[in-house]
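Asks: curious how this folds, go ahead:
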Amino acid sequence: MQNLDELDKQLLTQLQVNNRITAEELGYQVGLSTSAVQRRLKRLRDQKVIVADVSIISPKAAGMTVSCIVDVTLHLGNSTVIDSFKDLMATCSQVKQCYYVTGMYDFVLIVETKSMQAYEAFSKHYLMNNPSVKQFYTHVIMDPVKLNFTVRFDE
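Replies: Sure thing, here's the model as predicted:
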């Protein structure tokens, strides 16, 4: 991945505010032609600097009323067990984010379900009945105080 210049950073900052902005408008804002903006955006996508162009939908719009942070500890920390758990979580639709972490836990999951009964079914199937899982702790999110998906270039 190449280093980002100031124009790349300006384009990326604007896209994080509104990814539906036109190349023409982006060019006007950063002082480039439309074709120069298009070339830069293609390069940034090809280099996987821009990994997705998405709309962020409220989970509640899909009936997901229960959000949980789940800390998971595995029995063994060998690469086979860890990779197997990573693969399992990658296929689970209720798991919205999965982090392999250092410290007291092996994984931190962000889980969205339609109800507490649905969360219980998830936890039984993927955690309680999983012989690799030693223990897990669930934090039910009462109020998502801050959700921010932007990457800042000035820090």
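Asks: from now on I want contacts and neighbour counts done on CA atoms only, so please keep to that.
Replies: Noted.
Asks: for the spatially most central residue of the chain, what are its contacts?
Replies: Nearest to the geometric centre of the chain sits residue 97, at 5.3 Å (C-alpha atoms, centre = their mean). Residues near residue 97 by C-alpha atoms under 8 Å, 6 or more residues apart in numbering: 109, 110, 111.
Asks: before we go on, could you also do this sequence so I can check it against the first one:
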Amino acid sequence: MKLTGIDRTILRMVQRDAKSRLEDIAEQAGASVATIQRRLRYLRENGVLKGETAIVDPESVGQGMTFLILVELERERLDILDAFRRKIHSEGQIQQCYYITGEADFALVALARDMNEYRDLIQRLFFDDTNVKRFRTSVVMDRTKVGMNVPV
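Replies: Alright, predicted model coming up:
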């Protein structure tokens, strides 16, 4: 799929603020509001725009601790990987999950109120899973840069 200059302007603006006014996007892109509406619909229908979300400050809702977790599995059969992905996907405290190369198989970003809640999370996710060989956790000291913006 080839993106136009208008598409790129739309993507830059809605990544900064998903509530950008159509008129502001149209002015920035040098296009009509109708064109912007049509291009936004096209970008959504073709999966370029996967969704629009609000960014919530974790500390404001009592989720003040962030953890980076590297998980190494015993086996990597497709059915086992899919089962692990489903389990991770259903867990609300896991913000992000990446299937990676290197020493670990998955890298997770998790939130918790405190260490006790984190301990409960890892017990649910890893201790009863015989396919989890090991996991290593780093506690985030400071959220220096957080975002999901993609350069366009």
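Asks: got a TM-score for the pair?
Replies: For this chain pair, the superposition-based TM-score is 0.96 by TM-score structural alignment, normalised by the length of the second structure; 152 aligned residues with a C-alpha RMSD of 1.0 Å.
Asks: what segments of the first structure are strands?
Replies: Ranges of strands in the first structure, per DSSP state E, are 66-74, 95-100, 107-113, 133-140.
Asks: helices of the first structure, start to end?
Replies: 6-17, 23-30, 34-46, 79-91, 116-122 (DSSP state H).
Asks: and the last one, which stretch of the second structure?
Replies: Right, the one you point to is helix 116-122 of the first structure. Mapped onto the second structure using TM-score structural alignment, helix 116-122 of the first structure covers residues 115-121.
Asks: how near is the closest residue to residue 22 of the second structure other than its chain neighbours to residue 52 of the second structure?
Replies: Of all residues not flanking residue 22 of the second structure in the chain, residue 33 sits nearest, at 6.0 Å (C-alpha to C-alpha, 6 or more residues apart in numbering). Between residue 33 of the second structure and residue 52 of the second structure the computed distance is 19 Å (C-alpha to C-alpha, to the nearest Å).
Asks: between those two, point out the one with more neighbours.
Replies: residue 33 (17 against 11; other C-alpha atoms under 10 Å).
Asks: aligned partner of that one in the first structure?
Replies: Aligned partner of residue 33 of the second structure by TM-score structural alignment: residue 34.
Asks: wait, that match sits on residue 24?
Replies: Yes. Shown here, residue 34 of the first structure and residue 24 form a contact pair, counting by C-alpha atoms under 8 Å, at 4.7 Å.
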